[in-house]
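Asks: sequence and computational prediction follow.
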Amino acid sequence: MIFCSLYSGSSGNSIFVSSGEAKILVDVGLPGKSIEAALKEISECPSEIDGIFITHEHSDHIKGVGVLSRKYDIPVYANERTWIAMGSSIGKIKEHNIKIMDKKVISIKDMDIVNYSIPHDAACPVGYSIHYKGKKVSIATDLGCFTEEVKTNIKDSDLILLESNHDVEMLKFGPYPYPLKRRILSDIGHLSNEACGIAIADITNHNPKKIVLGHLSKTNNYPDLAYQTVVNVLNDKNIKLDRDVFLTMADRGKPSSYHEL
């Protein structure tokens, strides 16, 4: 299985995952041309994408969905409430490409995609765990808090893209208006660097995990700060890098964290 974050951050998000036979995108939060360029950079072709899976309807996750689906005739998978919430934003999708997820597991060729609820201020937001031949990758961003449901769904993954959105002090004293700060800090907002570290510690067991830190705020975070804050939390809990956890960062503006499992 191949995993690659094409873009990750408050400016837009998209993730590529492939198995032996199937290729999918999770979210398309940038213009179609940007996604095409990113796929070309990792030697993948958008016309070979078997499906686009949507986490929720916010613009940094759906901006290019309609364009890619129409241009390459790609099915789009989302639950019913998310379809209703994003319908006016993505334009007309061909009827046969409107895939309403009404069950927990969607199988595409040799890949199984499991969706689970996440705590975020959207209509019906979900994360995804993707299975292929005993390997599992999970995507857990846009989390106001690290719930038991999220933990249960991602804890046994081989690789996890986990949100490390903001530094709390930068957010509190930054330029955002007070209502937006409250929203981000709430249990349906975004996961802070420290909370991300605590979550990683909570799921670390005797099996080493690859963790990709993603969805960083452009205004309220820095990659080095996010990384070091997480490392400090792990050190405090006697969790060692490159032994218990292998930590990398998802880049905001280009493909990164390319992993073959």
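Replies: Thanks, I have the structure now.

Asks: rest of the way, CA atoms for contacts and neighbours
Replies: Noted.

Asks: and the helices in the stretch 151-261 of the chain, which stretches?
Replies: With DSSP state H, counting those that start in this stretch applied, the stretch 151-261 of the chain shows helices at 168-172, 178-185, 193-203, 223-236, listed in chain order.

Asks: show me how far the shortest one is from its chain's centre.
Replies: For helix 168-172, the gap between its own C-alpha mean and the chain's C-alpha mean amounts to 23 Å (C-alpha atoms, centre = their mean, to the nearest Å).

Asks: for that helix, which helices and strands make contact with it?
Replies: Using 3 or more C-alpha pairs under 8 Å, 6 or more residues apart in numbering; DSSP states H and E, the elements in contact with helix 168-172 are helix 178-185.

Asks: other residues contacting the helix it packs on?
Replies: Here helix 178-185 makes contact (C-alpha atoms under 8 Å, 6 or more residues apart in numbering) with 144, 168, 171-172, 189-191.

Asks: put this next to the first one:
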Amino acid sequence: MRVSVLASGSTGNTSLIETKQHKILMDAGLSGKKTKQLLKDIGVDIHDIDMVFLSHDHSDHSKGLGVLMRRYPKLAAFANDGTWKYLNESQKIGKLPVDQINVIESGQTKTFGDLDITAFATSHDAAKPQYYVFTSGGKRIAFLTDTGYVSQRVKAVIADCDAYLMEFNYDDLMLRNGPYSWPLKQRILSDVGHLSNLDAGQALLDVVTSRTKHIFLAHLSQHNNTAKLAYDAAKEIMINGDANLPSDVKIVMTNASAPTSLIQI
């Protein structure tokens, strides 16, 4: 299994998961044109994408999905029933082709050839948010952003993965002293908001094991965080702390507008 985080941040989120049989997008928060270009940058033809898995309806995760579905009719799109209902009723990403809509609910695992996908519910102020663990060839990667906290139930699902893409959204002091209105700060800090650098690191501390080789730091706020603060927090907690990690574990920074390399998981 290979993974590239094409873009991650407040302006849009999309990642590629590649197995021998599939090329999958995790979220579609960029324009179709931008998604096509970023895939090309890592040597992948957008026509080879066969599935998209959507986490929730917020535009930085979903705004490109309608265009992709309409432009590429062989593309199968997956989300839970609550997310599809909201997107269809709101028409926020346009009219969706019914025959490309597929449902995966939290708690379900679906198998597609050499790939298993397990969905799990998260805590965020969207219609019905959920994220996924992708398993192929004995390797597992968990994607988790846009959640106000990480429950014990979620930790049980994502424990012992080879790789994690985890939200490191904000530095607490930057957020509290920053330009956002107090209601917006309260929303981000709430149980249906986002994870701070400290929250994310502490959650990872409970789930990583000696098999974990890659940790992607994702969804950094452009106003309330910096790459250095996120990296230093992760390193302090995960590397210098008590995490049961191998000595060659890699902390990978993601970018809001440029892809990571295709990384073998």
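Replies: Cool, got the structure. Computed from a predicted structure; not experimentally measured.

Asks: any idea what the TM-score is?
Replies: Once the chains are laid over each other, their TM-score by TM-score structural alignment, normalised by the length of the first structure reads 0.95; 261 aligned residues with a C-alpha RMSD of 1.7 Å.

Asks: still on that earlier bit, need the helices of the stretch 151-261 of the first structure in CSV (columns: distance to residue 119 of the first structure and mean neighbour count).
Replies: What follows is those, written out as CSV (distance: least, C-alpha to C-alpha, whole Å; neighbours: other C-alpha atoms under 10 Å):
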stretch, distance to residue 119 of the first structure, mean neighbour count
helix 168-172, 18, 16
helix 178-185, 12, 15
helix 193-203, 14, 21
helix 223-236, 21, 18
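
Asks: let me have the ones you listed in TSV, extended by distance to residue 23 of the first structure.
Replies: Output for the helices of the stretch 151-261 of the first structure, formatted as TSV (distance: least, C-alpha to C-alpha, whole Å):
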stretch	distance to residue 23 of the first structure
helix 168-172	36
helix 178-185	32
helix 193-203	27
helix 223-236	29
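
Asks: which of the ones you listed sits closest to residue 110 of the first structure?
Replies: Each of the helices of the stretch 151-261 of the first structure was checked against residue 110 of the first structure via C-alpha to C-alpha, and the shortest separation belongs to helix 193-203, namely 27.2 Å.

Asks: where does that closest one end up in the second structure?
Replies: Taken onto the second structure by TM-score structural alignment, helix 193-203 of the first structure occupies residues 197-207 there.

Asks: same deal with stretch 153-173 of the first structure?
Replies: Stretch 153-173 of the first structure corresponds to residues 157-177 in the second structure, going by TM-score structural alignment.

Asks: so what touches that stretch?
Replies: 120, 133, 139-146, 185, 194-198, 200, 206-209, 211-221, 223-225, 229-230, 265.

Asks: how does it look with 7 Å?
Replies: Taking C-alpha atoms under 7 Å, 6 or more residues apart in numbering as the criterion, the residues outside stretch 157-177 of the second structure that touch it are 133, 139-146, 185, 194-197, 200, 207-209, 211-221, 224-225, 230, 265.

Asks: in it, which residues are buried?
Replies: With burial defined by 16 or more other C-alpha atoms under 10 Å, the residues of stretch 157-177 of the second structure counted as buried are 157-172, 175-176.

Asks: next one: residue 13 of the second structure from residue 27 of the second structure, what distance?
Replies: Distance, residue 13 of the second structure to residue 27 of the second structure, using C-alpha to C-alpha, to the nearest Å: 6 Å.

Asks: and for these two, which residues touch both?
Replies: If you check residue 13 of the second structure and residue 27 against C-alpha under 7 Å, 6+ apart, the residues they both contact are residue 61.

Asks: and for the residue lying closest to residue 41 of the first structure once chain neighbours are set aside, the neighbour number?
Replies: In space, not counting the residues next to it along the chain, residue 41 of the first structure is nearest to residue 255; the distance is 7.5 Å by C-alpha to C-alpha, 6 or more residues apart in numbering. Counted with other C-alpha atoms under 10 Å, the burial measure for residue 255 of the first structure works out to 22 neighbours.

Asks: what residue in the second structure is paired with residue 255 of the first structure?
Replies: Under the pairing rule here (TM-score structural alignment), the equivalent of residue 255 of the first structure within the second structure is residue 259.

Asks: residues contacting its match?
Replies: Residue 259 of the second structure makes contacts with 4-7, 38, as judged by C-alpha under 7 Å, 6+ apart.

Asks: list just the nearest of those residues to residue 253 of the second structure.
Replies: Comparing those against residue 253 of the second structure with C-alpha to C-alpha places residue 5 closest, at 9.4 Å.

Asks: right, and that closest one touches residue 13 too?
Replies: No: checked against C-alpha atoms under 7 Å, the pair residue 5 of the second structure and residue 13 is beyond contact range at 8.3 Å.

Asks: now the terminal residues of stretch 153-162 of the second structure, how far apart.
Replies: The distance separating the two terminal residues of stretch 153-162 of the second structure, taken as C-alpha to C-alpha, comes to 19 Å.

Asks: contacts only, for residue 248 of the first structure.
Replies: Residues touching residue 248 of the first structure, when contacts are defined by C-alpha under 7 Å, 6+ apart, comprise 211-213, 257.

Asks: try 6 Å
Replies: Neighbouring residues of residue 248 of the first structure by C-alpha atoms under 6 Å, 6 or more residues apart in numbering: residue 212.

Asks: ok, now residue 146 of the first structure?
Replies: With contacts taken as C-alpha under 6 Å, 6+ apart, residue 146 of the first structure has no neighbouring residues.

Asks: roughly how far does it sit from residue 177 of the first structure?
Replies: Using C-alpha to C-alpha, one gets 25 Å for the distance from residue 146 of the first structure to residue 177 of the first structure.
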